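[1] Predicted model and sequence below, questions to follow.
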Amino acid sequence: MVQTKRQNAFGPLPRERALVLWLDEVGLGDIEVVGGKNASLGELIRQLTPKGIRVPEGFAITAFAYQNFIHFNRLEAKLRALFADLDIEDLANLHERGEKARALIQAGALPIDLEAQIRAGYRRLCEQYGVDTDVAVRSSATAEDLPDASFAGQQESYLNIQGEEAVIAAVRRCYASLFTDRAISYRQLKGFDHFAVSLSVCVQKMVRSDLAGSGVIFSIDPESGFENAVLISAGWGLGEMVVQGAINPDEYIVFKPTLDQGFQPILVKRPGSKERKLVYADGDEGSVLLTVPTTATEQSALVLDDEEIVQLARWAMLIEQHYGRVRGVPTPMDIEWAKDGNSGELFIVQARPETVQSQKSSQTLITYRLTGRGPLLVSGRGVGEAVGRGKARIVLTPDQLESFETGEVLVTDRTDPDWEPVMKKASAIVTNQGGRTCHAAIIARELGIPAIVGTGDATSRIDEGQQITVACCEGDEGHVYAGLVPFERSEVALQTLPRPRTRILLNVGNPSEAFRLATAFPNDGVGLARLEFIIANQIQVHPLALLHFDELPEGEEKAQLAALTASYPHRYDYFVDRLTQGVATIAAAFYPKPVIVRLSDFKSNEYADLLGGRSFEPVEENPMLGWRGAARYGDARFRAAFALECRALKRVRDEMGLTNVVLMVPFCRTPEEGRSVIAQLASHGLVRGENGLEVYVMCELPSNVILAEQFAQIFDGFSIGSNDLTQLTLGLDRDSAAVAALFDERHPAVKAMIALAITTVKKTGRKIGICGQAPSDYPEFARWLVELGIDSMSLNPDAAVRTRLVVAAIEAEMTTGA
């Protein structure tokens, strides 16, 4: 805190005894003077508006002014007596004490000099913006926005306040909100004395986001703690709907490292339903705000365009970097933004340090895995990576909270800050509404319990008292299962994990898991990212059905396709966009480590199962050995579809700057076919060797092994696909149950093929690895591969840590000769 005297807008006063200070007069050193929110706003205005960040103007009513108010009304003794027998575990006791405390505050009078300065400050804003200008009146506690405690949301904010009398009334209500039930409970839990925390109030010009949109920004992925992503949530109207979790907002994810290099790496643009918005009420029966339904157009449209997404992401990086410099440690940020519907300008209206992921220890890897299954009841956005189980308690109104018991699962439409004393008792939380930055998600992270938000209809699909399992360990989507599903929890001390010479990479198919996997599991990159997984799960459409939409027969499938691609002038751009986002998310998660992306390898029966696919796929007797992999790319029947694939991959590398993407060609039968694919890629701007592009080949056919020297002249590296190589060496159909017992990668014939592949490729100076489970399932197989000098093993994440330990031990033995 700055302890010097200075001239402020309201006259010369000792700074620590000033009643009102303008925001541009304060900074991060003034938390004890104006609270966390105001200190942060002042810091932004003073330090970052010169860099282009816009922050609305306003003034702070100081913490000293609040203390003066308490003293003037002789309230401290009364409040202390009131809290003498406080019991926050007794909700009735907590509610009674909170209600009486707020009544005492509301009945107090503002000292004359304080009221005069507030009125003067508001009149100055009116001179700048117009008579009776609209302002936000926000609480700013002196213990707020600390790096290790999130008091944000504990006190109230009041929006669209107009007129001097309304501002005075809102200030008094802010003072009273220091004693909301949730604020009292939180201070008690965090060990803060109720009378050591003071309240400042911010009076700030409103941004007319009621005419546009607003939301929240995290400069870190709030789920995984992945530090290189900016997550932006957006809804129409005022931002309370997003913050409170009253809607399912849009979500955008931007990759920081290549954004800093001048690229435009918007990894994800996920539209939310955005069914409601909060707007000005235009004096409707004295109300200043009104919740209204959004139009169908608003619900389907994105709130922000690409330029705005990038601008907000850049601002988030600037804010994060500045706070990190001031504090001397990396400081991920939680930021609120708003867009003015009149001017079209973006503004930052709040910024505070993120307090969950930034406080976590990275020394221990804790993983959860379901070992059983139950009937799926509902799904939504998963928060956390844990599993919670218990009896479902449906809470639709606040008066039902008192019956909530410790260990139950809270199932509700959305949570409210007043519910926090109960939320800490829950084993898990499930809501109908909300996104990853809503109140329920933030509190669940802070409490360390799993939550699933934005399910849509959990309160109607889950029965009161039903035993349920809330699983957030299966990727970005969380699932609620009926019954108490068994699960395993494991811990690994990461600081003890060795780093072997043989690189251990991960097989990653699901982009929504990429940030978590990259952050949680020690790795050397991605050895296998299958495009067909992204196509099947995130696109679900045959590319040719989009290119030839008008030729499709009328019916349900065509209607589904029309609905999926309704926002795209060219329907095939839906395929390119979704594929770009999927690949880019995986590449960004592991950047700058290599991410080997295998080009599409659907078989004809699998392609036929995609929407619109049956119109374009032949019926083959044995699709496993038919029209798949490299054979498709140059074929006239598929060439246009492959072009879409190439367009997406080029965007990832050239427009997003993710040059760590390595391409890999599957099921390439002959060197001639390999050269044809290289030419096809080049014709679409993916030139091997240009901009660091490497192209690998799957080593999964006997011809790849026998002609390895010729393939090495075409490709930069090899990845042994042990499944197909075993199948084709032993003459087995791995889809046939009749011969499944004969399938074994350890068969001498298969091992002879693998050994020949490794020794031949090593002689050519090319890299060779293996992607498959055999090294993790059979330690002796891993030993044999290491002894042959294989460069890398790519494994499913659940096997990566175990195999890393095995490989390191083998290498140590080989080094010592043991």
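    Thanks, I have it.
[2] make it CA atoms for all contacts and neighbour counts henceforth
    OK.
[3] The most centrally placed residue in the chain and L41, how far apart?
    Centroid-nearest residue in the chain: D221, 4.5 Å away (criterion: C-alpha atoms, centre = their mean). Separation of D221 from L41 (C-alpha to C-alpha, to the nearest Å): 23 Å.
[4] Check Q204 too.
    Taking C-alpha to C-alpha, one finds Q204 at 10 Å from L41.
[5] likewise K256?
    Separation of K256 from L41 (C-alpha to C-alpha): 23 Å.
[6] same question, D340
    D340 is 18 Å from L41, by C-alpha to C-alpha.
[7] who has more neighbours, these two?
    L41 (27 against 19; other C-alpha atoms under 10 Å).
[8] Now do the host helix or strand of the more buried one: which elements does it pack against?
    In this structure, L41 is located in helix 31-43 according to DSSP states H and E. In terms of contacts (3 or more C-alpha pairs under 8 Å, 6 or more residues apart in numbering; DSSP states H and E), helix 31-43 is packed against strand 58-61, helix 63-72, strand 135-141, strand 199-205, strand 346-353.
[9] ok, 10 Å please
    strand 20-22, strand 58-61, helix 63-72, strand 135-141, strand 199-205, helix 306-327, strand 346-353 (3 or more C-alpha pairs under 10 Å, 6 or more residues apart in numbering; DSSP states H and E).
[10] could the ones you listed go into TSV alongside mean neighbour count and distance to T371?
    Output for the helices and strands packed on helix 31-43, formatted as TSV (neighbours: other C-alpha atoms under 10 Å; distance: least, C-alpha to C-alpha, whole Å):
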stretch	mean neighbour count	distance to T371
strand 20-22	24	58
strand 58-61	28	55
helix 63-72	20	54
strand 135-141	28	46
strand 199-205	28	49
helix 306-327	18	40
strand 346-353	23	37
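[11] Can you list the residue ranges for helices in the stretch 101-250 of the chain?
    Ranges of helices within the stretch 101-250 of the chain are 112-129, 164-176, 181-190, 240-243, based on DSSP state H, counting those that start in this stretch.
[12] so who does the residue lying closest to M656 once chain neighbours are set aside touch?
    In this structure, M656 finds its nearest non-sequential neighbour in P265, 4.3 Å apart by C-alpha to C-alpha, 6 or more residues apart in numbering. P265 is in contact with 253-259, 306, 310, 581, 584-585, 588, 651-658, counting by C-alpha atoms under 10 Å, 6 or more residues apart in numbering.
[13] here comes the other one, which I'd like you to weigh against the first:
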Amino acid sequence: MPQADYIAPFDTLTLSDIPRVGGKTASLGELCQLLRDDEVRVPDGFAITAEAYRDALSDAQAWPKLRELLAFDVEDVAELARRAAQAREIVYQATGGPALRAQIVAAFRLLQESCGSELSVAVRSSATAEDLPTASFAGQHESFLHIRDEDGLVEACRRCFASIFTDRAIVYRVNNGFDHAKVFLSVAVMRMVRSDHASSGVIFTLDTESGFRDVVFVTGAYGLGENVVQGRVDPDEFYVHKPIFRQGFRSVLRRSLGAKQTRIISEPKGDGAGLLTIPVPRALRERYCLTDAEVMVLTDVAIRIEDHYSKRAGRPTPMDIEWAKDETDGRLYVVQARPETVASQRGTDIETFRMTGSGVVLAAGKAVGERIASGIVRVIRGPADLAAFQPGEILVAEATSPDWEPVMKRASAVVTDRGGRTCHAAIVARERGVPAVVGTGDGTARLANGVRVTVSCAEGDIGRVYDGEVAFEVQRLKAEDLIQPKTHIMLNLAQPDLAFRFAQLPSAGVGLARLEFIIGEQIRLHPMAAVHPERVAKARERAAIDRLSKGYASPGRYFVDKLTEGVGVIAAAFYPRPVIVRLSDFKTNEYARLLGGRAFEPEEENPMLGFRGAARYAHPLYADGFALECEALARVREVLGLTNLKVMVPFCRRVEEAERVLAAMAANGLKRGEDGLEVYVMCEIPNNVIQIDAFAKLFDGFSIGSNDLTQLVLGVDRDSETVAFDFDERDPGVLEMLRQAVAGGHRNGRHVGICGEAPATYPEIAAFLTNIGIDSMSVNPQSLPRTLSVVREAEAALASAAPNSRPIAESVRT
């Protein structure tokens, strides 16, 4: 009987070969076809088929022994380790036959002929139930890198075959309902991409935290990719917006510089190579490991891979892609691609977590999971500590290992010193539905065994570990219950970190995006200090400005770039729905608290009614800072291509002031009407209502700021606790102002919305505004469900009482 052929070159394989070579290698074959003549390619290689594994075990009569060995309770960690080791030894011995060895060596020699005698290869396992749209098996089996000689290759292949019975793989199959005897292993042998002194990383074609589908998320670090995958370093991160990229705009939406503490390189050892982890020099750590142009190339190939797999599957298929850059030829390579199986599999139900209490922050890092959990800290410094781990504890470690998954599934949260959003700890946490704070730097030092903490990943990009049990709430909603009424219900949103998450709520867009949060929390630098750092008197503050803007051409460039990213993320998240961005409206005492701010801000007795809003923009004290705001917003529209962005002017007291502001905006690249730019004005001063016909000639729409309007109608300082009882938006005088504002705006064919707290705080005001025909209401995300319900009920009652009495013409809706 002739010997079966167990070798299959990559370029002969497609996705239809999954039963033959497993999901990982079949995917490599498919990518070879897709990227055959592309700038980005798949390294040459071959597969050792799953038939080799099956035949080897059958010839060794190993199946009965394995069935008996694997019939046990996988929750018993000690027994799991013992039986898994025995199973691996059975497979290792069975796959060492001379016939299989001869085929592996012959294929390796052919690969050497095409790639050169200095060839080194990666040896990677590929299971027949791996990298499927509903199960990834990511990290379950072994891989071996920089194999150079025939003996080393055969040894690596045998160990790959044996890794089908790692502890973690056994547990994963049991938990996901796979029969051990029906999952087979193939091995991929691939030319090694020499990224030792270049870079490598992971790409997702969605946002891994929120599941938002309209971005490509690229991560990378120096050296071999294991550092990124295993979470041993904090990688650089880049987001690119897919819809705009498809329209031809080639810009990074948002970037984050990672610490990139170490790199893995190969170290020659005789005929083979070992792997060495070395520190990355500070100068390299302070630079991105990819250029923007390279991010664009990777984005392009990632989108094409996603489109190809989606077409093959007949449904949208977000992808998880590994890439590497070769230091010798300078090319970018795709070394793996598989369907993403966590964020993309979430149901349509909406679950939101919100902190309601506060506490002392013990540690902070990157947030994974958008959830909150409390529990007792258990610091894991090595495998020996795993036995003491109790269900519901908080697992704290420098980094996690795939071998820890049987324990990790019992954790209520995970905290690590190292790692980014695509590391092992992050992947497992998402899959298990628990929050993880990764890359804290010092979590293992700051969190002690036995201490109760609260882990919050629901406050944006930063995850925090609070001392003690801090109160939080969970809101669970069904998406089908959140139906938009005729009156558009929009969101008030300040934090770009939450934009992808809240964009998936059924809103009509963003009615108020405030620049103050981005400037105050993310940029932290006074705009005038960014333009004129030399005017900042204190040397300590000037040094802080230099540190903030390090890596940028100037502090002004830092300010513009960071503001562009913050606003751009919000506009991209809701694209093509409208996003109305309000120009900065700090009061002078708030501006003064920004870095360098005291050098530029006057002291006022009553900042609430002082130098704020529109009064600042064309004034010599702030005009240069305002130019930075305008430049950033113009870049969002022109460079990023996010023309759904509208601009709103706050606290505009007089018509003449409005004219000066519009002129200043036009001089700084934001001309009303140019490229469809719409400019709104806040309607929050009684004069805005009284002169609404004149304001309507200058602006495209109005947004009622009920907080300031109520304050100024009633003469009550809204920040004063002493007279807080007199601040009530339901006062007849305030309601009359609201009515006149809506009627006046519509009389001039202008959109009228409201972005104050009144509709969210008082359902009766939401109903009142519906009855007078307001176009939109903008509320906080937590208030969205109730406001939708109240407005739908009010519209139904209005239609039932008088179907033709609605005072608004549908033609003025946007």
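    It's in. Predicted model, so just to flag it, every value in this text is computed and none were measured.
[14] Drop the TM-score for these two in here.
    Once superposed, chain against chain, the TM-score is 0.96 (TM-score structural alignment, normalised by the length of the second structure); 802 aligned residues with a C-alpha RMSD of 1.6 Å.
[15] how about the residue nearest to the centre of the first structure, what does it touch?
    D221 of the first structure is in contact with 227-232, 253, 332, 357, 436, 515-516, counting by C-alpha under 10 Å, 6+ apart.
[16] And those residues, which is closest to L497 of the first structure?
    Proximity of those to L497 of the first structure, judged by C-alpha to C-alpha, is greatest for R516, which lies at 18.4 Å.
[17] Is it correct that the closest one is in contact with V508?
    No - if you go by C-alpha atoms under 10 Å, R516 of the first structure and V508 don't touch, sitting 11.0 Å apart.
[18] Between those two, point out the one with more neighbours.
    V508 (26 against 21).
[19] The more buried one corresponds to which position in the second structure?
    Counting by TM-score structural alignment, V508 of the first structure lines up with L493 in the second structure.
[20] Setting aside sequence neighbours, what's the nearest residue to that match?
    Distances taken as C-alpha to C-alpha, 6+ apart put A513 closest to L493 of the second structure, at 5.0 Å, once the chain neighbours are dropped.
[21] Run a quick neighbour tally on the counterpart of the one you found in the first structure.
    Using TM-score structural alignment, the partner of A513 of the second structure in the first structure is A529. Residues within reach of A529 of the first structure, counting by other C-alpha under 10 Å, total 26.
[22] Next, A529 of the first structure: secondary structure please.
    strand (DSSP: H, G, I helix; E, B strand; the rest coil).
[23] That one against L599, yeah?
    Yes - between A529 of the first structure and L599 there is a contact under C-alpha under 10 Å: 8.9 Å.
[24] what touches both of the two?
    In contact with both A529 of the first structure and L599: 663-664, using C-alpha under 10 Å, 6+ apart.
[25] Contact partners for the closest residue to P316 of the second structure other than its chain neighbours?
    Distance criterion C-alpha to C-alpha, 6+ apart; nearest residue to P316 of the second structure, sequence neighbours excluded, is S310 at 4.8 Å. By C-alpha under 10 Å, 6+ apart, the residues touching S310 of the second structure are 304, 316-319, 339.
[26] Can you find the partner of S310 of the second structure in the first structure?
    Alignment note: S310 of the second structure maps to G324 in the first structure; criterion TM-score structural alignment.
[27] re earlier: could you identify which of the helices of the stretch 101-250 of the first structure is most buried?
    helix 240-243 (a mean of 25; mean count of other C-alpha atoms under 10 Å).
[28] follow-up on the earlier one: including distance to V480 of the first structure, could the helices and strands packed on helix 31-43 of the first structure go into TSV?
    Putting those into TSV (distance: least, C-alpha to C-alpha, whole Å) gives the following:
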stretch	distance to V480 of the first structure
strand 20-22	49
strand 58-61	45
helix 63-72	45
strand 135-141	37
strand 199-205	41
helix 306-327	32
strand 346-353	32
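[29] before we move on, the earlier item: tell me how far the residue nearest to M656 of the first structure lies from I586 of the first structure.
    The gap separating P265 of the first structure from I586 of the first structure is 12 Å, by C-alpha to C-alpha.
[30] so what sits against both of those two?
    By C-alpha under 10 Å, 6+ apart, no residue touches both P265 of the first structure and I586.
[31] Just the helices from the stretch 701-818 of the first structure, written as ranges.
    702-706, 708-712, 722-730, 748-764, 774-777, 779-788, 797-816.
[32] Ok, which of these comes nearest L401 of the first structure?
    When the helices of the stretch 701-818 of the first structure are compared by C-alpha to C-alpha, helix 797-816 sits nearest L401 of the first structure, at 39.1 Å.
[33] aligned partner of A143 of the first structure in the second structure?
    In the second structure, A143 of the first structure lands on A129 (TM-score structural alignment).
[34] What about its match, how many residues nearby?
    A129 of the second structure - counted by other C-alpha under 10 Å - has 21 other residues nearby.
[35] wait, it sits on P19?
    Yes - counting by C-alpha under 10 Å, A129 of the second structure does reach P19; the two are 8.4 Å apart.
[36] Just give me the match in the first structure for P781 of the second structure.
    Per TM-score structural alignment, P781 of the second structure is aligned with P797.
[37] Quick check: closest non-adjacent residue to its match.
    Per C-alpha to C-alpha, 6+ apart, closest to P797 of the first structure is L506, 5.8 Å.
[38] Could you do I442 of the first structure as well?
    Counting by C-alpha to C-alpha, 6+ apart, the residue nearest I442 of the first structure is R436, at 7.7 Å.
[39] residues contacting the equivalent of that neighbour over in the second structure?
    In the second structure, the residue matched to R436 of the first structure (TM-score structural alignment) is R421. Residues near R421 of the second structure by C-alpha under 10 Å, 6+ apart: 202, 207-209, 217, 219, 228-229, 231, 234-235, 237, 366-369, 427, 430, 436-439.
[40] Mind telling me what element R421 of the second structure is part of?
    Judged by DSSP H and E, R421 of the second structure forms part of no helix or strand.
[41] I'd say L31 of the second structure and T14 touch.
    Yes - between L31 of the second structure and T14 there is a contact at 8.1 Å, judged by C-alpha under 10 Å.
[42] Who has more neighbours out of these two?
    L31 (25 against 20).
[43] Give the equivalent position in the first structure for the more buried one.
    Using TM-score structural alignment, L31 of the second structure sits opposite L44 in the first structure.
[44] Look up how far Q162 of the first structure lies from the closest residue to its match other than its chain neighbours.
    Excluding the flanking residues, the one nearest L44 of the first structure by C-alpha to C-alpha, 6+ apart is V55, at 7.2 Å. Distance, V55 of the first structure to Q162 of the first structure, by C-alpha to C-alpha: 20 Å.
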